[in-house]
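Novice: Sequence isn't available, so here's the structure alone:
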């Protein structure tokens, strides 16, 4: 198919920043909407930013987060609120974050495909001077916990 249409079929969502359990946007958008939440890692990406993280591809790094499996009856509304929060207006647009399907690794070692909001064109320009978040763990970095980089160093 020459021009595949990006679908919004339900998949779990991998979250790594303010949408993680216990964080502000989790309470605003995800709390009470999930049927399952699991610790997970996104390989070959890293986090940049402070207060508002964004993930960019970087071989050998890892992003620590959680997979949120949203109740199917609530899916459309939750996806709409997530897209709005992340400044996602559709595939190929000038988005703050792009919604992509990526393979993430669950705590038990299994893998699953999930939506991930990755740095879009706008956020890459806006945060171009931000530092990498050590260990790819936004929550620990925000608490000031020392975390070594996961994966290989550059």
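Specialist: Yes, it's here. The shown structure was predicted, so the numbers you read here are calculated from the model rather than taken from an experiment.
Novice: alpha carbons only for contacts and neighbour counts from here, please
Specialist: Will do.
Novice: how close does residue 91 sit to residue 9?
Specialist: Separation of residue 91 from residue 9 (CA to CA, to the nearest Å): 14 Å.
Novice: Mind checking which of those two has more residues around it?
Specialist: Comparing residue 91 with residue 9 by other CA atoms under 10 Å, the one with more neighbours is residue 91, at 13 against 8.
Novice: try it against this one:
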């Protein structure tokens, strides 16, 4: 499937593509019509080397944003995000795979079909075995300072 014949689904971003993160400005600024909070049910987050990986797991959620690209930016953005995530169509062994999943909008609880970059099979297996899970499923919250020690 090429970028030309894919449905124009929104993207669910949960790491460095979120607002305020480094790749948001590089890839998304000025190329979206909407960005709204959402959650990906049935997945957990693991810390990676400067970015997270989402791995499917029942009973958990990943926090992020549902991003709708401008129609005129969509094809190029899809190709650029695939390149950023080292995602090759039909290749399940890369670091990430792009899949369609239902994402729940926070404002109204509606499920929206979106593209999500999940950890590839080998990466997911390694993370399940000995990865550092991000509790609560929120990449941004992992950096918030906890209560001061007394």
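Specialist: Perfect, thanks for sending it. Owing to the predicted nature of the structure, the values given are computational and were not obtained by experimental measurement.
Novice: Over which residues of the second structure does stretch 14-28 of the first structure lie when aligned?
Specialist: Per the alignment by TM-score structural alignment, stretch 14-28 of the first structure matches residues 12-26 in the second structure.
Novice: Now do the buried residues in the matching stretch.
Specialist: By 16 or more other CA atoms under 10 Å, the buried positions in stretch 12-26 of the second structure come out as 12-19, 23.
Novice: what does stretch 60-76 of the second structure give?
Specialist: Buried residues in stretch 60-76 of the second structure, defined by neighbour count with 16+ other CA under 10 Å: 60-70, 74-75.
Novice: Now flag whichever of the residues you listed is closest to residue 146 of the second structure.
Specialist: residue 63 (18.9 Å; CA to CA).
Novice: End to end on stretch 103-114 of the second structure, go ahead and measure it.
Specialist: End to end - CA to CA - stretch 103-114 of the second structure spans 7 Å.
Novice: With stretch 23-41 of the first structure instead?
Specialist: 18 Å.
Novice: show me what contacts residue 52 of the second structure?
Specialist: Residue 52 of the second structure is in contact with 14-15, 45-46, 139, counting by CA atoms under 8 Å, 6 or more residues apart in numbering.
Novice: if you set the cut-off to 7 Å instead, what comes out?
Specialist: By CA atoms under 7 Å, 6 or more residues apart in numbering, the contact set of residue 52 of the second structure is 15, 45-46, 139.
Novice: now, which of the buried residues of stretch 60-76 of the second structure lie within helices?
Specialist: Cross-referencing the buried residues of stretch 60-76 of the second structure against helices under DSSP state H gives 74-75.
Novice: What ranges does the second structure have for its helices?
Specialist: Under DSSP H, the second structure gives helices at 22-23, 74-84, 121-130.
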